[in-house]
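*Asks:* For reference, the sequence and a predicted model appear below.
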Amino acid sequence: MTASIPTVIETNPTKTLHIWKPATWEEYLTYRDDPTTERVRLFFHQGYLLVIDMGGEGINHATISDLFTMLFFIWFNQKPEQIFSSLGRCLIEKPNTKAGAPDLVLYLGEDYPRWKTGESRRIDLNQWRVPNLVGEIADTTLATDLDEKKQLYADFGIPEYWVVDVRGQRVIAFQLQQNCKYKECTQSLTLEGLPISLLEQTLALLNEGTNGSAATWFAQQIANLE
């Protein structure tokens, strides 16, 4: 089966609403493997496809995405015995069923995905385990990040999910329950002992400074955590 790219999905990155369109896995693969397709993030779940143009995300998205990557490094710098790997925006696939490319992807431990020559550059969940944590920087995508993507990551079985609301300056964190549903939490499971409120305080500092100065403040605060 073949599908032309325009019939698979249409998005307008200037709109705040991102629409999932009906599609088959084969149509998803057509979009994924097209050599002319650049700077997009792909999501596929339960017969629906979403394509997000990364070129439309802007300065706020880039600033906060890089901030949270810095926060991961700062947190685990305090815990040198903990092995971690940050693979933000890497495409995660459970072949034939679902796929997603979260802004934040965090693995703990030695069994993190590694690329070898000749292999796919994606995280194939038939080969690797799911991440410990994923997150979305919600600048223009808040509605779908709290709905369809939340369902997607729960279906993947990812233990922790963060939604960083850029405009609301809040971090909404979820932990996976035994019923395979997410429940909002106030303290991180993956970054054990980290209050979600501290992430929100760090985020608020971007009103008056850079992501670098916010990260420096965060480092000072966690040094005082028990």
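*Replies:* Received the coordinates, thanks. Numbers count the residues shown, from 1 in each chain.
*Asks:* Every contact and neighbour count from this point should use C-alpha atoms.
*Replies:* Will do.
*Asks:* Could you measure from Gln169 over to Cys90?
*Replies:* 25 Å (CA to CA, to the nearest Å).
*Asks:* go on, Ala173?
*Replies:* Separation of Ala173 from Cys90 (CA to CA) stands at 20 Å.
*Asks:* Of these two, give the one with the bigger neighbour count.
*Replies:* The residue with more neighbours, out of Ala173 and Cys90, is Ala173; 20 against 17, by other CA atoms under 10 Å.
*Asks:* wouldn't that one be in contact with Leu189 here?
*Replies:* No: taking contacts as CA atoms under 8 Å, Ala173 lies outside contact range of Leu189: 9.8 Å.
*Asks:* joint contacts of these two?
*Replies:* Residues touching both Ala173 and Leu189 (CA atoms under 8 Å, 6 or more residues apart in numbering) are Glu160.
*Asks:* before we go on, here's another structure to hold up against the first:
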Amino acid sequence: MSTLPTKLPTDTWVVATWDEFIQTVEDPAYQKAKGYYYKGQMRIETMSVGPDHAKDNGIIATTVTLFGAIKGIPLNCLDNCSYRKTGIRECQPDISYYVGERSQLAPTGTSIANLDVIPPPDIAIEISDSTLADDKGEKRLLYEDTGVAEYWIVDVQKAEIIAFEIIPNGGSRRITQSQILPGLEMAVLEETLRRSRQMSHSQVVAWLLTQFQS
């Protein structure tokens, strides 16, 4: 029998077994929620996505994909894909990328991506409007253990990028340029965010073309 309360606290970490987490994310009431599980705790995010979050999500995904196209770097972008290591952890980054030779390893199908049989993405990105503290804290540890190569946090309110390279033997360190996408500066991504506040996305992309083709 589940020990979870009838009305589950959301947008915070709650002590739960793996079975309780699965029971929750499979509940139709949380069909549109994002689910995370890490070290015996789960977090169900049900906060609505506002226009600023949605716009930043779109322009960052467009920017990274455009960079790959111009530089000839194969990549596959996944939007809000859930990654599950059965019984251990689950995460659902806003954007994730498989890059280079690993681009062909990106999961397909309609089921949750099973990390028991596929590798994790190279880059995981969280768009942080009201979840910044958690994205910099517990989720950073979650992504370190998930085994992504880089973890980026987009601070919607400040139009800033907080990017980390995940160290294989544990931990992470701040970076100002992607190590997975050489030449992609976080400063350019931040300028992209700032310009998107004043310009249409098509105008921003036109500016990006001049940056990436130079």
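*Replies:* Looks like it arrived, so ask away. Just so you know, these numbers come straight off a predicted model, no measurement behind them.
*Asks:* Can you pull the TM-score for these?
*Replies:* Overlay of the two chains. TM-score (TM-score structural alignment, normalised by the length of the second structure): 0.92; 211 aligned residues with a CA RMSD of 1.7 Å.
*Asks:* Closest to the centroid, which residue in the first structure?
*Replies:* By CA atoms, centre = their mean, the first structure has its centre lying nearest to Pro102, at 2.5 Å.
*Asks:* Which residue of the second structure is paired with that one in the alignment?
*Replies:* Taking TM-score structural alignment, the alignment pairs Pro102 of the first structure with Pro93 from the second structure.
*Asks:* Kindly report the same for Gln175 of the first structure.
*Replies:* Residue pairing (TM-score structural alignment): Gln175 of the first structure is matched to Glu165 of the second structure.
*Asks:* Spell out the residue ranges of the helices in the second structure.
*Replies:* Counting by DSSP state H, the second structure has helices at residues 18-25, 51-71, 132-136, 138-146, 186-196, 201-212.
*Asks:* roughly how far apart are Ile125 of the second structure and Asp135 of the second structure?
*Replies:* Ile125 of the second structure sits 10 Å away from Asp135 of the second structure, going by CA to CA.
*Asks:* whoops, I mixed them up, Thr110 of the second structure
*Replies:* With CA to CA as the criterion, Thr110 of the second structure and Asp135 of the second structure are 26 Å apart.
*Asks:* Please say which of these two ends up with more neighbours.
*Replies:* Counting neighbours by other CA under 10 Å for Thr110 of the second structure and for Asp135 shows that Asp135 has the greater number, 22 against 7.
*Asks:* The more buried one -> the first structure?
*Replies:* So, by TM-score structural alignment, Asp135 of the second structure is matched to Asp145.
*Asks:* ok, and for stretch 23-36 of the second structure, which residues are buried?
*Replies:* By neighbour count on 16 or more other CA atoms under 10 Å, the buried set for stretch 23-36 of the second structure is Thr24, Val25, Ala33, Lys34, Gly35, Tyr36.
*Asks:* The fourth one: what's it in contact with?
*Replies:* Counting by CA under 8 Å, 6+ apart, Lys34 of the second structure makes contact with Ile44, Glu45, Thr46, Gln92.
*Asks:* related to what we said a few turns ago, which among the buried residues of stretch 23-36 of the second structure gets closest to Thr192 of the second structure?
*Replies:* Nearest to Thr192 of the second structure out of those is Lys34 (CA to CA; 26.5 Å).
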